[in-house]
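Enquirer: only the shape, not the letters, is given here:
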């Protein structure tokens, strides 16, 4: 269980699919460890108008499917054959950090895991330089040998 799943259990089923500014602010509080990065209400409104609203039906269906069977993807991990990079925020509140243990246990492909300090769910937003460096290092090590 993670803080997000605690909230889902309390009836906030579409926490990651906000429809209002208030719901979006709650989502950002959950996804960002560094709360100073939470955008202003005006930017949140723009996010909802541009990104979420046109995709709302799809996003809700996707989230419902994930909630219906939270382990549905686990058996597929062993079928991945490509080198894989996993970056996980140390302060992740959406998917508990113990999910990394499941990935490590189930995957047989070359796997590189980075746990990012000072980050939550939104690693590229919170630590963009670190994320870019890790991606480039992974590419250089596993892809362009």
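Expert: Happy to help now that I have it. Source: prediction; values computed, not measured. Numbers count the residues shown, from 1 in each chain.

Enquirer: from here on, contacts and neighbour counts on C-alpha atoms
Expert: Will do.

Enquirer: flag every buried residue along the helix or strand harbouring residue 136.
Expert: When elements are assigned from DSSP states H and E, residue 136 belongs to helix 128-138. Neighbour counts over helix 128-138 (16 or more other Cα atoms under 10 Å) mark 131, 134, 138 as buried.

Enquirer: what packs against it?
Expert: helix 123-126 (3 or more Cα pairs under 8 Å, 6 or more residues apart in numbering; DSSP states H and E).

Enquirer: check which helices and strands the helix it packs on is in contact with.
Expert: strand 84-89, helix 128-138.

Enquirer: contacts for the longest helix belonging to the chain, please.
Expert: Identified as the longest helix of the chain according to DSSP state H is helix 53-68. Outside helix 53-68, the residues that touch it by Cα atoms under 8 Å, 6 or more residues apart in numbering are 14, 16, 17, 19, 52, 72.

Enquirer: what is the neighbour count of residue 42?
Expert: 9 (other Cα atoms under 10 Å).

Enquirer: show me the contacts for the residue positioned nearest the centre of the chain.
Expert: The chain has residue 121 as the residue nearest its centroid, 4.6 Å off, counting by Cα atoms, centre = their mean. By Cα under 8 Å, 6+ apart, residue 121 lies in contact with 30, 31, 32, 33, 88, 89, 91, 92, 93, 94, 95.

Enquirer: alright, now check it against this:
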């Protein structure tokens, strides 16, 4: 009750003081409130010489849900989704190396390398047989992890994951093949609004000051993201030969209006998985846990309950 009162007070203060706060202070306040509501707190751990930042909450003796973000994203993408699980499960959402607040050394960030870093992170935290859930690139990593370490996971949930040659080419890949800029990388301020419209059917509302702040952050990371995206393509790991190695139940959830990775990927994945559960969310884009967190959480909880 005390936490709720603190959260409400801060939320009102944020709303009243938006014009007076700097974007950084406003973002810090909003993140604090969202972490409080999700029951998560910030932590960091050193793994193979890299500092990895992550959120954690929920009972430490509960089953672990390990949440893996996508390209250009970070652990904050899971906050509104995670609040539906932290009462029952140990919830962990990390900033992958190269993203968010985690270290960004000059190394390879292809999915195979990130999968091994994720495995080292799991071992460092002493996590036993987590439920993996990943979005986009994070889904690619989650699937590869479950294929490489089939006895070390309990389930996998893949939200609009990369790694599949879809029967119908997505709008993003059509743009890239035609020589157009990567729509996931912000190069100038107005690109941020375009990115939001590209990723979401109904973009989550954001104050203009935060939009500007996120646009500036994204532009500051442009070279890093360009370099990582090149590595992801040059060192691409197809999932088609990997999916049959996954032994555990697998949820494949997709927004049917995804312009980044086409929903037709499901038709390739389903016959390759031993224990698939398929969910298609209508009128939803590339990041269901951000666009419709409560509905996505309901689908995921139903999947967990079915295990």
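Expert: Received the coordinates, thanks. What you see is a predicted model, and the numbers here were worked out from it, not measured in a lab.

Enquirer: can you give me the TM-score here?
Expert: The TM-score (TM-score structural alignment, normalised by the length of structure 1) is 0.78; 139 aligned residues with a Cα RMSD of 2.6 Å.

Enquirer: which part of structure 2 lines up with stretch 128-136 of structure 1?
Expert: Stretch 128-136 of structure 1 corresponds to residues 293-301 in structure 2, going by TM-score structural alignment.

Enquirer: repeat that for stretch 78-86 of structure 1.
Expert: Counting by TM-score structural alignment, stretch 78-86 of structure 1 falls onto residues 244-252 of structure 2.

Enquirer: buried ones in that stretch?
Expert: Here stretch 244-252 of structure 2 shows 245, 246, 247, 248, 249, 250, 251, 252 as buried, counting by 16+ other Cα under 10 Å.

Enquirer: how close does the aligned partner of residue 64 of structure 1 in structure 2 sit to residue 307 of structure 2?
Expert: Residue correspondence to structure 2 (TM-score structural alignment): residue 64 of structure 1 is matched to residue 230. According to Cα to Cα, to the nearest Å, residue 230 of structure 2 stands 38 Å off from residue 307 of structure 2.

Enquirer: just residue 223 of structure 2 next, same as before
Expert: For residue 223 of structure 2 relative to residue 307 of structure 2 (Cα to Cα), the value is 42 Å.

Enquirer: between those two, which one's more packed in?
Expert: residue 223 (13 against 10).

Enquirer: so how far is residue 209 of structure 2 from the more buried one?
Expert: Distance from residue 223 of structure 2 to residue 209 of structure 2, by Cα to Cα: 24 Å.

Enquirer: got it, and residue 234 of structure 2?
Expert: In terms of Cα to Cα, residue 234 of structure 2 sits 36 Å off from residue 209 of structure 2.

Enquirer: likewise residue 157 of structure 2?
Expert: For residue 157 of structure 2 relative to residue 209 of structure 2 (Cα to Cα), the value is 34 Å.

Enquirer: try residue 5 of structure 2
Expert: 26 Å.

Enquirer: now swap in residue 222 of structure 2 and tell me
Expert: Taken as Cα to Cα, the span from residue 222 of structure 2 to residue 209 of structure 2 is 20 Å.

Enquirer: what is the burial count for residue 44 of structure 2?
Expert: Counted with other Cα under 10 Å, the neighbours of residue 44 of structure 2 add up to 15.

Enquirer: doesn't it belong to a strand?
Expert: Yes: the assignment for residue 44 of structure 2 (DSSP: H, G, I helix; E, B strand; the rest coil) places it in a strand.

Enquirer: for it, give me its contacts.
Expert: 51, 52, 53, 54.

Enquirer: residues near the closest residue to residue 94 of structure 1 other than its chain neighbours, how many?
Expert: Counting by Cα to Cα, 6 or more residues apart in numbering, residue 94 of structure 1 lies nearest to residue 4, which is 5.0 Å off, once chain neighbours are set aside. When neighbours are counted by other Cα under 10 Å, residue 4 of structure 1 registers 21.

Enquirer: any idea what residue 4 of structure 1 aligns with in structure 2?
Expert: Taking TM-score structural alignment for the superposition, residue 4 of structure 1 sits opposite residue 172 in structure 2.

Enquirer: same question for residue 96 of structure 1.
Expert: Aligned partner of residue 96 of structure 1 by TM-score structural alignment: residue 262.

Enquirer: surely that match meets residue 169?
Expert: Yes: under the criterion of Cα atoms under 8 Å, residue 262 of structure 2 makes contact with residue 169 at 6.6 Å.

Enquirer: any idea how far residue 214 of structure 2 is from residue 206 of structure 2?
Expert: Going from residue 214 of structure 2 to residue 206 of structure 2 by Cα to Cα gives 10 Å.

Enquirer: thinking again about what came up before, ok so the residue nearest to residue 94 of structure 1 is a strand residue?
Expert: No: counting by three-state DSSP, residue 4 of structure 1 is not part of a strand but helix.

Enquirer: tell me who's in contact with it.
Expert: Going by Cα under 8 Å, 6+ apart, residue 4 of structure 1 touches 15, 30, 93, 94, 95.

Enquirer: out of the residues you listed, list just those in helices.
Expert: Members of the contacts of residue 4 of structure 1 lying in helices (criterion: DSSP H): residue 30.

Enquirer: ok, the contacts of residue 4 of structure 1 in structure 2: which stay?
Expert: On the basis of both residues aligned by TM-score structural alignment, their matches' Cα atoms under 8 Å, what survives of the contacts of residue 4 of structure 1 in structure 2 is 15, 93, 94, 95.

Enquirer: tell me which residue of structure 2 lines up with the first one.
Expert: Counting by TM-score structural alignment, residue 15 of structure 1 corresponds to residue 183 in structure 2.
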